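> Okay, here's the prediction I keep looking at, along with the sequence it came from:
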Amino acid sequence: MADIKTEKLSLRFGGTAAVDGVDLAVPEATFFALLGPSGCGKTTLLRLIAGLERPDGGTIRLGGRPVAGAGLFVEPGERCLGMVFQSYALWPHMTVAGNVAFGLNRLSGPDRARRVAEALRSVGLEEFARRRPHELSGGQRQRVALARSLAVRPGLILLDEPLANLDAHLRQSMLAEFRRIHHQSGTTFVFVTHDQSEALSVAGLVGVMNRGRLEQVAPPDQVFRRPATPMVARFVGQGCTLPVEALSTSDGRVIVRLGPRNAEVPGVAGPGPAWLCLRPRDLRLAEGAGDIAARVIGLRFEGGDHVLSALPEGIDAADPLEVRSEMPVALGTLIGLSLKGGWVLPREGAARTVAAAPQPVGA
């Protein structure tokens, strides 16, 4: 098993900082998901950990061993890790067993055969050893790629958008397989994805990247309920942020001014300018004025409900709020919204990275 630690890790492509001074600590045996929008730098960070890119600055340690830094660079083959690519990267002319055995040339014949059998058994493909990749489904090919990584018994497995080419049903079954195999092997997993539902459902620890930087590192429930920055609040869970004034705070509760009204919301902002982070689940239609007055500007039917998009009145909101309703509401209608939840952040100076202990292996 291997932990991961980076300090001030950076890589630029031309004038663009793909990875910008990243400090990261992932304990051993953790299932860590790296989440973020396209182009945020998450795959580049994964490639730096793998040794497929050389950093411009900073250090990387795997299992306590320095593998990149000033005057030091350990090649990928010497880092004791496995990698699963989005494209599977299987040899089409080889059998399933041949693909899994590809990195085991240093073992004797019997040991190699035993290791291949163990790896295929761990992913449920013992009966497919003689087939070739074109005879397999997409999910089966993904399992072969994972078995190939497991066969070398690495301390670390890196997965780069491994489910992107699978349909929704197969993605769910593969997520369950990843959880099972991680729990069984105890290997450290790093799972890169832009799909937040995948990241939050499979990982014990989640990192959210934006523009080459880590915005937050925390267990999935904390990333969802207690975003560290406005970007995390907007990106995870269809959230939005409202600029508000924090009037007072005590015991994790903040009094904020919403137009002519005040409301008490959980948060970490002190008195002064703040962000109120809201998701659709934090709002409901009020019978009267509610906490926020808003005008309906959009309507769609989704998941058995009518979803209203509404712009707050008297608050300079960049994005509309969304709230579910059993009945449709005409465009232009002024409605009242009541708060069921939310989270308040300081408008400036919020911590960029929030570190937290991961959940137990297999959580």
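Now that the structure is in, tell me what you want to look at.
> from here on, contacts and neighbour counts on C-alpha atoms
OK.
> what's the neighbour count on the nearest residue to residue 73 once chain neighbours are set aside?
Spatial nearest neighbour of residue 73, chain neighbours left out: residue 67 (5.6 Å); criterion: Cα to Cα, 6 or more residues apart in numbering. Residues lying near residue 67 (other Cα atoms under 10 Å) number 20.
> From residue 200, how far out is residue 67?
29 Å (Cα to Cα, to the nearest Å).
> My guess is the residue nearest to residue 73 contacts residue 61. True?
Yes - counting by Cα atoms under 8 Å, residue 61 is a contact partner of residue 67 at 5.6 Å.
> Need the residues touching each of these two.
Shared contacts of residue 67 and residue 61, defined by Cα atoms under 8 Å, 6 or more residues apart in numbering, are absent.
> Could you pull up the residues touching residue 109?
Per Cα under 8 Å, 6+ apart, neighbours of residue 109: none.
> how much space between it and residue 119?
15 Å.
> Give me the buried stretch members for the longest helix seen in the chain, please.
Counting by DSSP state H, the longest helix found in the chain is helix 168-185. For helix 168-185, burial by neighbour count (16 or more other Cα atoms under 10 Å) applies to 170-172, 174-175, 177-179, 181-183, 185.
> structure B:
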Amino acid sequence: MTLDGAVTGTMPGLEGLERLLDGYRGASAYLIPMTAADGRTMLGNNGDRIMHAVFHRILERLDIRAVAAPAAADVVIVPPNGALLEVYGFPELLAERLRGAEGVPLVIFPSSTLFPTRDPAFMFRGRSAETLWITREKYSFDHLDEQWGLSLADVGVTLALDHDVVASGHEFVPELLGGAGSGGGLLVAGRRDKEAADLRSAGSGSTHGARASGQASARLLARLKKAVPYGPWYTAAVRRARRAQLAAAADRLLGRLPAETRAELEHAGRRRDVDLSAVQYATYDEYRRVLRNADAVVTDRLHVGLPAAILGKRVVLVEAGYHKLQGVYERSLAELPNVELVGAR
């Protein structure tokens, strides 16, 4: 079965998501922990934090209250996340964390997904209650429906299509970021993490040099952690130590832009090269401050570009290697005159 929570307008609102979740208004919910097997958080970047801040505002709007155990819940909720990909370990963890809650309805909040070779139905086998799996863009929806729809239906999964929660809950974003400013120039935020490596560079040839560079960077980061407590001094030290790598990542992004877009952005002011979503380069307060003051943004980070777009910044999204950015742009942002997509697949 499939559902569609689409709404029309310049930007989506919460009407579609509220319609999909109307039966759970006033419910008690067990929120699946977004932690790895060793207890480390899987909400590992600043973009995740803004997404989850919006998510909790949406739960408040629906009067859904969190409880400590599935046995006390009317519904189990998987928060919005970027981890429902075959290359990550979270699908296995989710299957484990659903054990014991087989009779409680399940809702997966809007996320992107990619399971090219493994049937994701394994996560839901043995469940007797309904599952509502909401995607935030059509590529993920079509991928699940066309490739795995029959097996998902066999385990009681209904697929739905809505929007990224930061897009549909955009009314909350200005307050969460502290409003919109200016004078910060051009922010170029190119990701340098596992998702970029696994989904953009796979099959591109030998990775020996990349591994060696990554190991050296990890050693440097470990030394800094011992020498400087985490905070603005720490992130400033890491940005300075990795200035060349950040500039190279920014140059790669800018090199993918059409000539006329690059020429336009030359007038945006001083250029700042930083993967703003990564916590080693920016605290959450720095993320908020730099984002709200930027005059223009070029990024392959969804939750750098999306909040910036909501604040009215000039935003150029650069597709990062699978359908996430393109899908969210086409689904939720294409009508915004201040946003452009480059590198569509």
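Noted; the coordinates are in hand. This one's a predicted model, so the numbers in the text were calculated from it and none came from an experiment.
> Quantify their similarity with the TM-score.
Remark: TM-score between the superposed chains equals 0.25 [TM-score structural alignment, normalised by the length of the second structure]; 150 aligned residues with a Cα RMSD of 6.8 Å.
> about what we covered before: show me what secondary structure element comes after the longest helix of the first structure.
strand 188-193 (DSSP states H and E).
> Buried residues in the helix or strand following that next one, which are they?
Once strand 188-193 of the first structure ends, the next helix or strand along the chain (criterion: DSSP H and E) is helix 196-202. In terms of neighbour count (16+ other Cα under 10 Å), helix 196-202 of the first structure has its buried residues at 196, 198-202.
> and if you look at stretch 233-251 of the second structure?
234-235, 237-239, 242, 245-247, 249-250.
> Please apply the same query to stretch 143-161 of the second structure.
144-145, 148-149, 151-153, 155-161.
> how many other residues sit next to the nearest residue to residue 177 of the second structure once chain neighbours are set aside?
Leaving aside its chain neighbours, residue 177 of the second structure sits nearest to residue 288 (5.2 Å; criterion: Cα to Cα, 6+ apart). Residue 288 of the second structure sits with 24 neighbouring residues when counted by other Cα under 10 Å.
> Show me which residues of whichever strand or helix holds residue 288 of the second structure are buried.
Taking DSSP H and E as the criterion, the element that holds residue 288 of the second structure is helix 284-293. By neighbour count with 16+ other Cα under 10 Å, helix 284-293 of the second structure contains the buried residues 284, 286-293.
> Which member of the buried residues of helix 196-202 of the first structure is positioned nearest residue 275 of the first structure?
residue 196 (22.0 Å; Cα to Cα).
> helices or strands next to the helix or strand in which residue 174 of the second structure is found in the packing?
Per DSSP H and E: residue 174 of the second structure is located in helix 173-177. When contacts are defined as 3 or more Cα pairs under 8 Å, 6 or more residues apart in numbering; DSSP states H and E, helix 173-177 of the second structure packs onto helix 46-61, helix 284-293, helix 302-310.
> which one of the ones you listed is the most hemmed in?
Of these, the one with the most neighbours on average (mean count of other Cα atoms under 10 Å) is helix 302-310, at a mean of 25.
> helices or strands up against that one?
helix 46-61, helix 165-168, helix 173-177, helix 284-293, strand 296-299, strand 314-318.
> So which residues of the first structure form helices?
Using DSSP H, helices in the first structure cover 42-50, 96-100, 109-122, 138-151, 168-185, 196-202, 220-225, 230-235.
> which one of the ones you listed lies closest to residue 265 of the first structure?
helix 220-225 (12.3 Å).
> picking up where we left off before, and the angle from the helix holding residue 288 of the second structure to helix 46-61?
90 degrees (axes from the mean of the first three to the mean of the last three Cα atoms, to 10 degrees).
> Counting by contacts, list what helix 284-293 of the second structure packs against.
helix 46-61, helix 173-177, helix 302-310.
> can you pull the buried residues of the shortest one?
For helix 173-177 of the second structure, the neighbour count (16+ other Cα under 10 Å) marks 173, 177 as buried.
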